[in-house]
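Trainee: Quick check, what structure comes out for this input:
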Amino acid sequence: MLPQGYEGGGYYTYGTPDQGRSQYAHPRLMTLIGLVAEAWAAIDERKFGVGNISLADGVKHPDHATHRSGLEVDVRPVRKDGRRLPCSIHDAQYDREATTKLIALFRKNAALKVVLFNDLAIPHVTPAKGHHDHFHIQLLGAK
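Mentor: The predicted structure follows:
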C-alpha cells in the first residue's frame, strides 16, 4: 500500500474508498511515485494528490473499469493555491504550467502506456471522458 500522510516528499493521498484502501500499488508504481515525489519536492513546495490505484488483491474497483494491476494511478492537477482539494482544468485555481511539469516528471521516470487527461494543451496526453479533474497514468504492462 502506498504510504499515507507521507510528509517527506511531494505528494498527499486521496481517493475512494478512503484511508488507503484504494492505494495498493505494484512495486514499479510505488517506485515511480517516490521518484516523482522527490523530484517534485525539489522544484515546488506544493504537494500533488495521488488518488486511486487498486484495491487489495486486484479485485474489481467499483469506480473504475481498470485499476486492478497496481500499475495505474489517478493524480490531481496542481492547484495554484496548493490546497489539497479537487481541481478541474476549468477552475481558476488550475495551474497548467505546474501540471505540465508534473506529467513530464512521470514520463521521464517510467515507460508509460498512456496519460489520460483532458487538457490538450499539455503534450502527450490522450483525452478521455471524466478526466478533467485528474490525470490517469498507466505504466506499460498494465492490463
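
Trainee: drop to CA atoms for contacts and neighbour counts, all remaining ones
Mentor: Will do.

Trainee: what element comes up after the helix or strand residue 97 falls within heading to the C-terminus?
Mentor: Using DSSP states H and E, residue 97 sits within helix 96-109. Toward the C-terminal end, the helix or strand that comes next after helix 96-109 (DSSP H and E) is strand 112-116.

Trainee: So which other helices or strands are in contact with the helix or strand that comes right after that following strand?
Mentor: Per DSSP H and E, the first helix or strand lying C-terminal to strand 112-116 is strand 135-139. In terms of contacts (3 or more C-alpha pairs under 8 Å, 6 or more residues apart in numbering; DSSP states H and E), strand 135-139 is packed against strand 72-75, strand 112-116.

Trainee: how big is the angle separating strand 135-139 from strand 112-116?
Mentor: Strand 135-139 and strand 112-116 are oriented at 170 degrees to each other (axes from the mean of the first three to the mean of the last three C-alpha atoms, to 10 degrees).

Trainee: Which other helices and strands does the lengthiest helix in the chain contact?
Mentor: Ordering each helix of the chain by length in residues (DSSP state H) puts helix 27-43 first. Packed against helix 27-43 by the contact rule (3+ C-alpha pairs under 8 Å, 6+ apart) you find helix 96-109.

Trainee: Also this sequence, please, to line up against the first:
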Amino acid sequence: MDGIHDSIVANNQFVVGLNLDIYSFAKVTNITGKLELETIEEGGYNDSPRMFRKAKTSPDTLILEKGVQTSGLDDALTLGAIVNAGMILVMRDGSIAKQYTFEYGIITKWETDGLDAMSSSLLIRRIEISHTGLVEV
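Mentor: Below you'll find the predicted structure:
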C-alpha cells in the first residue's frame, strides 16, 4: 500500500479527514441523509399534496469510535472545534469503496481511554460531530 493507506490501523477500514488532519477509526455510525419537506394542499388539485424542500432545522450527528490520528496537528479535536471540511473514506482491499463528505461541523463530544503507559488501547474512544449533512460522493 502507499500514501494514506499505510497508516490505517489494523482492523480499521475507515479513514476520516477533518480539515487537513487524517484519522483512522474502527467504527463510524450515524451515516445518514435526511431531507425535510413542507407539504401544502392546493384547492382544485386534490390528488396529492405539493411538496417543497425546507431549510434544515437541526444538525445531524456523526459518531466516530475507536480511532487514532494518523497525520496532522495533535490539538485538532478539541471540544467546540470547527470542522470546515469533513470526509469519510470506506476502504476495501486498499482502495476507496465509498466516500462521504460534509462542509461544516462542530465537535460536540469526545471521550478517550485513560492514559496508561502499560496499555495498548487506542487514544480516541469516541467523538461526536454535529454537522450540516452528509453527501455521498
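
Trainee: Give me the TM-score for this pair.
Mentor: Scored against TM-score structural alignment, normalised by the length of structure 2, the superposed chains reach a TM-score of 0.26; 65 aligned residues with a C-alpha RMSD of 4.9 Å.

Trainee: now the angle between strand 135-139 and the helix holding residue 97 of structure 1, please.
Mentor: Here the directions of helix 96-109 of structure 1 and strand 135-139 differ by 10 degrees (the same axes, to 10 degrees).

Trainee: circling back: just checking, next helix/strand downstream of the longest helix of structure 1?
Mentor: Using DSSP H and E, the helix or strand that follows helix 27-43 of structure 1 in sequence is strand 48-50.

Trainee: Show me what that next one packs onto, helices and strands only.
Mentor: In this structure, strand 48-50 of structure 1 packs against strand 11-13, strand 72-75, with contacts taken as 3+ C-alpha pairs under 8 Å, 6+ apart.

Trainee: List the buried residues of the first one.
Mentor: Put plainly, it is strand 11-13 of structure 1. By neighbour count on 16 or more other C-alpha atoms under 10 Å, the buried set for strand 11-13 of structure 1 is 11-13.

Trainee: Among these, which one lies nearest to residue 103 of structure 1?
Mentor: When the buried residues of strand 11-13 of structure 1 are ranked by distance to residue 103 of structure 1 (C-alpha to C-alpha), residue 11 comes first, at 13.5 Å.

Trainee: you'd agree that closest one is up against residue 75?
Mentor: No - under the criterion of C-alpha atoms under 8 Å, residue 11 of structure 1 makes no contact with residue 75, lying 9.6 Å away.

Trainee: quick one: residue 27 of structure 2 and residue 66 touch, right?
Mentor: Yes - using C-alpha under 8 Å as the test, residue 27 of structure 2 is close enough to residue 66 to be in contact (6.6 Å).

Trainee: Settle it for me: which of the two has more neighbours?
Mentor: Taking other C-alpha atoms under 10 Å, residue 27 of structure 2 and residue 66 do not tie; residue 66 has more neighbours (20 against 15).

Trainee: Which helix or strand lies directly C-terminal to the longest strand belonging to structure 2?
Mentor: Selection of the longest strand in structure 2 by residue count, based on DSSP state E, yields strand 60-71. Once the chain leaves strand 60-71 of structure 2, the next helix or strand it forms, by DSSP H and E, is strand 82-83.

Trainee: In terms of secondary structure, what does that following strand contact?
Mentor: strand 105-112.

Trainee: which residues touch residue 128 of structure 2?
Mentor: 61-64, 107-110 (C-alpha atoms under 8 Å, 6 or more residues apart in numbering).

Trainee: now the helices for structure 2?
Mentor: Going by DSSP H, structure 2 shows no helices.

Trainee: neighbours of residue 130 of structure 2, just the number please.
Mentor: 19.

Trainee: again with residue 68 of structure 2
Mentor: Considering only other C-alpha under 10 Å, residue 68 of structure 2 is surrounded by 20 other residues.

Trainee: again, but for residue 107 of structure 1
Mentor: Residue 107 of structure 1, neighbours per other C-alpha under 10 Å, totals 19.

Trainee: Thank you kindly, that will do.
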